[in-house]
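Peer 1: missing the sequence, but the structure's below:
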């Protein structure tokens, strides 16, 4: 069950707190191949199981950026903020991939709320995220993810007005 916040203000009060850990998610070869198609990154360590079996990782591995792209999905089961009008990915302050993600690995993410800063369109949120692999001894991704979220409009306001 994800940790739930009733609104952006309640979430903002959690700066410095652990937001939770999401559920396990399995990385499949099909997902890796689809990501390779979408990005044009067809390096053999990702998409050639036969060659990769004799490579440095003993099989194919997920792209680091696939792991990063999955962070929002991985965090859905960790925490939830209700009554948001919108949220967008703004960027990252730091990303590292300390360990590979072999095909068929299970990964999950945990998060800590680092910062909330008011902006003209809502709030800029910084969430420190650690993605771990089941049975791994090091994280597979460590990232400070930056979002911009805005709360739901107050009753009687249009969707374009800030509350």
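Peer 2: Ah, there it is. Here the structure is a predicted model, which is why all the values come from computation and not from measurement. Numbering: from 1, shown residues only.
Peer 1: all contacts plus neighbour counts: C-alpha atoms, from now on.
Peer 2: Fine.
Peer 1: please verify my assumption that residue 121 contacts residue 151.
Peer 2: No. Using CA atoms under 8 Å, residue 121 is not in contact with residue 151; the gap is 9.5 Å.
Peer 1: look at these two and report which has more neighbours.
Peer 2: residue 151 (21 against 14; other CA atoms under 10 Å).
Peer 1: ok, which stretches of this protein are strands?
Peer 2: Listed in chain order, the strands of the chain (DSSP state E) span 3-5, 18-21, 25-26, 79-81, 84-96, 106-119, 122-133, 141-151.
Peer 1: contacting residues around the last one?
Peer 2: What it means is strand 141-151. Strand 141-151 has contacts (CA atoms under 8 Å, 6 or more residues apart in numbering) with 7-8, 64, 67-68, 83-99, 121-132, 162-163.
Peer 1: cutoff 7 Å now
Peer 2: Here strand 141-151 makes contact (CA atoms under 7 Å, 6 or more residues apart in numbering) with 7-8, 83-98, 121-131.
Peer 1: let's bring in a second one:
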């Protein structure tokens, strides 16, 4: 994990890959809980027997489940000393270039694309996040995530 001591330290990393997280496994239990939370019970996600006959040969995670892992990857990737609060501000771009078969292991690769002041005492960061599947030849999610941090030292 990368620890920043100030917002100026963060800004000095614009254009750099800051972190690659550890692998996490996506389980059928997670997929089923996500389906319950969102109401998206499409068989490709929740019916292993039917999905075995489908295009991927198994159940796959929802794209939005994969996207919902971004805060987990960010928490594992970096910290800003003194920050009292961080918030998700939005997304500029999101793509799901490849499926996530249940049982896959994923990790996040984070590059800081931009950083600018967020009044009164914050910093808005744009993170290019690439979610990789272990053994996969394409990313499973590519997103530009906007995150705001408040309260850390500016300089």
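Peer 2: Everything's here; your move. Fair warning: this is a prediction, and the values are worked out from it, not measured in the lab.
Peer 1: contacts only, for residue 118 of structure 1.
Peer 2: residue 124.
Peer 1: next one: residue 18 of structure 1
Peer 2: By CA under 7 Å, 6+ apart, the residues touching residue 18 of structure 1 are 111, 112, 113.
Peer 1: one more pass at 6 Å, please.
Peer 2: residue 112 (CA atoms under 6 Å, 6 or more residues apart in numbering).
Peer 1: neighbours of residue 141 of structure 2, just the number please.
Peer 2: Around residue 141 of structure 2 there are 23 other residues, counting by other CA under 10 Å.
Peer 1: roughly how far apart are it and residue 53 of structure 2?
Peer 2: 24 Å (CA to CA, to the nearest Å).
Peer 1: next: residue 65 of structure 2.
Peer 2: Distance, residue 65 of structure 2 to residue 53 of structure 2, by CA to CA: 22 Å.
Peer 1: those two - which one has more neighbours?
Peer 2: Remark: of residue 65 of structure 2 and residue 53, residue 65 carries more neighbours, 17 against 12, as counted by other CA under 10 Å.
Peer 1: name the nearest residue to the more buried one, sequence neighbours excluded.
Peer 2: Nearest residue to residue 65 of structure 2, sequence neighbours excluded (CA to CA, 6 or more residues apart in numbering): residue 34, at 6.7 Å.
Peer 1: before we move on, back to that, export the strands of structure 1 to TSV and tack on distance to residue 42 of structure 1?
Peer 2: Shown next, in TSV, are the strands of structure 1 (distance: least, CA to CA, whole Å):
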stretch	distance to residue 42 of structure 1
strand 3-5	38
strand 18-21	31
strand 25-26	21
strand 79-81	34
strand 84-96	21
strand 106-119	22
strand 122-133	23
strand 141-151	21
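Peer 1: out of those, flag the one nearest residue 39 of structure 1.
Peer 2: strand 84-96 (18.1 Å; CA to CA).
Peer 1: matching residues in structure 2 for the closest one?
Peer 2: Mapped onto structure 2 using TM-score structural alignment, strand 84-96 of structure 1 spans residues 83-95.
Peer 1: ok, back up a step: among the contacts of strand 141-151 of structure 1, name the buried ones.
Peer 2: Neighbour-count burial (16 or more other CA atoms under 10 Å) applied to those gives 7-8, 95, 97, 122-131.
Peer 1: among those, which pair sits farthest apart?
Peer 2: Top of the distance list for these (CA to CA): 7 and 97, 32.0 Å.
Peer 1: quick check, central residue of structure 2?
Peer 2: residue 70 (1.8 Å; CA atoms, centre = their mean).
Peer 1: alignment lookup: that one to structure 1.
Peer 2: In structure 1, residue 70 of structure 2 lines up with residue 71, judged by TM-score structural alignment.
Peer 1: mind checking how far the closest residue to that match other than its chain neighbours is from residue 126 of structure 1?
Peer 2: Nearest non-adjacent residue to residue 71 of structure 1, counting by CA to CA, 6+ apart: residue 109, 7.0 Å away. As judged by CA to CA, residue 109 of structure 1 and residue 126 of structure 1 stand 15 Å apart.
Peer 1: repeat that for residue 43 of structure 1.
Peer 2: 32 Å.
Peer 1: how about residue 115 of structure 1?
Peer 2: 5 Å.
Peer 1: go on, residue 96 of structure 1?
Peer 2: 16 Å.
Peer 1: could you do residue 94 of structure 1 as well?
Peer 2: 11 Å.
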